[in-house]
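Colleague: Sequence isn't available, so here's the structure alone:
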């Protein structure tokens, strides 16, 4: 596999095509509106469920600020479809089961889980402007208050 360009602040998103619960998503499909791409470890886990609910509960505020929301994890589309239905999520979830996007955004980290080292997604959020340029990122974040912080940043670029 050839070297792939990684996402970087001030640069256009690297090229990708990814399956989601609402069809294929690419940087081109996101253009014209700002976009929040949030990476989370796993469907139906407590922190990830709370984060998805927070984005869901503020979704109309993001739309009003001309911003789309996209969740990304390594879960399958089937898992995403179930999670979407259970949580009434109005935005797409990308299945990155081969870790292509995780690599491009450098979100795979070694984490401690029950005393063991495991490879997993570091909870991270990326804000992209309407021209497809990465303008802000949050890494290793905590869920409480995060969606409000992202929404304020979105309003700042609108």
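Modeller: Arrived safely, thanks for sending. Only a predicted model underlies this, so the values are computations on that prediction, with no experimental measurement involved. Residues are numbered from 1 along each chain as shown.
Colleague: only C-alpha atoms for contact and neighbour calcs from this point on.
Modeller: Will do.
Colleague: Just list the residues touching the residue nearest to the spatial centre of the chain, thanks.
Modeller: Among the residues of the chain, the one closest to the centroid is residue 38, at 2.0 Å (C-alpha atoms, centre = their mean). For residue 38, the contacting residues are 69-72, 123-126, by C-alpha atoms under 8 Å, 6 or more residues apart in numbering.
Colleague: Check residue 84 too.
Modeller: 90, 93.
Colleague: ok so it is a helix residue?
Modeller: Yes: using DSSP: H, G, I helix; E, B strand; the rest coil, the assignment for residue 84 is a helix.
Colleague: From residue 116, how far off is it?
Modeller: Distance, residue 84 to residue 116, using C-alpha to C-alpha, to the nearest Å: 30 Å.
Colleague: another structure for you, compare them:
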């Protein structure tokens, strides 16, 4: 006679699966170089399938970016510049750290490409400040505790974490490139190449 899983063991397995989907376990697929409109993580977020992802040519959402130092930047005020708005699950976790360090290490090339960078996650200002200080990040992080910026960019949520997706906004204020799947190790080089194109 086989044993049926208890409610407690089922809940424990579900909790462990959610934790693993944050930054500790990386996606194995290659980064999406070509834009796609297929929503990511639809299975993990039943509402993701209801909203089509932003795509190149769409106007960038005109959001207010609340930074870790208390300053606010309206995205439309950056018109005339290329802007990377990248979403990541959680400060100071393995994949998110690799991604942020890659952008940090490529900072000279990023500046030469005329690119501004804003990282977005749902942690608070203190968490963002600690992440910036620990890894000497040269770019600001957006405090999106209410998820408003994440929703504006139509990024799926996985529990309380934003999916790892990135958007390159062109000088004209329109989306130039979208990455719905991101390889943290290669993302900086991919973004720099797109900004130069």
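Modeller: Thanks, I have the structure now. These figures come from a predicted structure and were not determined experimentally.
Colleague: The residue nearest to the centre of structure 1 maps to what in structure 2?
Modeller: Using TM-score structural alignment, the partner of residue 38 of structure 1 in structure 2 is residue 86.
Colleague: how about the equivalent of residue 140 of structure 1 over in structure 2, secondary structure?
Modeller: Counting by TM-score structural alignment, residue 140 of structure 1 corresponds to residue 181 in structure 2. Of the three states, residue 181 of structure 2 takes coil under three-state DSSP.
Colleague: these two touch, right, residue 181 of structure 2 and residue 164?
Modeller: Yes: contact criterion C-alpha atoms under 8 Å: residue 181 of structure 2 and residue 164 qualify, at 6.8 Å.
Colleague: who has more neighbours, those two?
Modeller: Using other C-alpha atoms under 10 Å as the criterion, residue 181 of structure 2 and residue 164 rank with residue 164 on top: 29 against 21.
Colleague: I'd guessed that one sits against residue 180; true?
Modeller: Yes: assessed by C-alpha under 8 Å, residue 164 of structure 2 is found in contact with residue 180 at 7.4 Å.
Colleague: ok, for the match of residue 38 of structure 1, nearest residue in space, not its chain neighbours?
Modeller: Nearest-residue entry for residue 86 of structure 2: residue 166, 4.1 Å, with adjacent residues in sequence omitted and distances by C-alpha to C-alpha, 6 or more residues apart in numbering.
Colleague: Count residues in the vicinity of the residue mapped onto that neighbour from structure 1, would you?
Modeller: In structure 1, the residue matched to residue 166 of structure 2 (TM-score structural alignment) is residue 125. Counted with other C-alpha under 10 Å, residues neighbouring residue 125 of structure 1 total 25.
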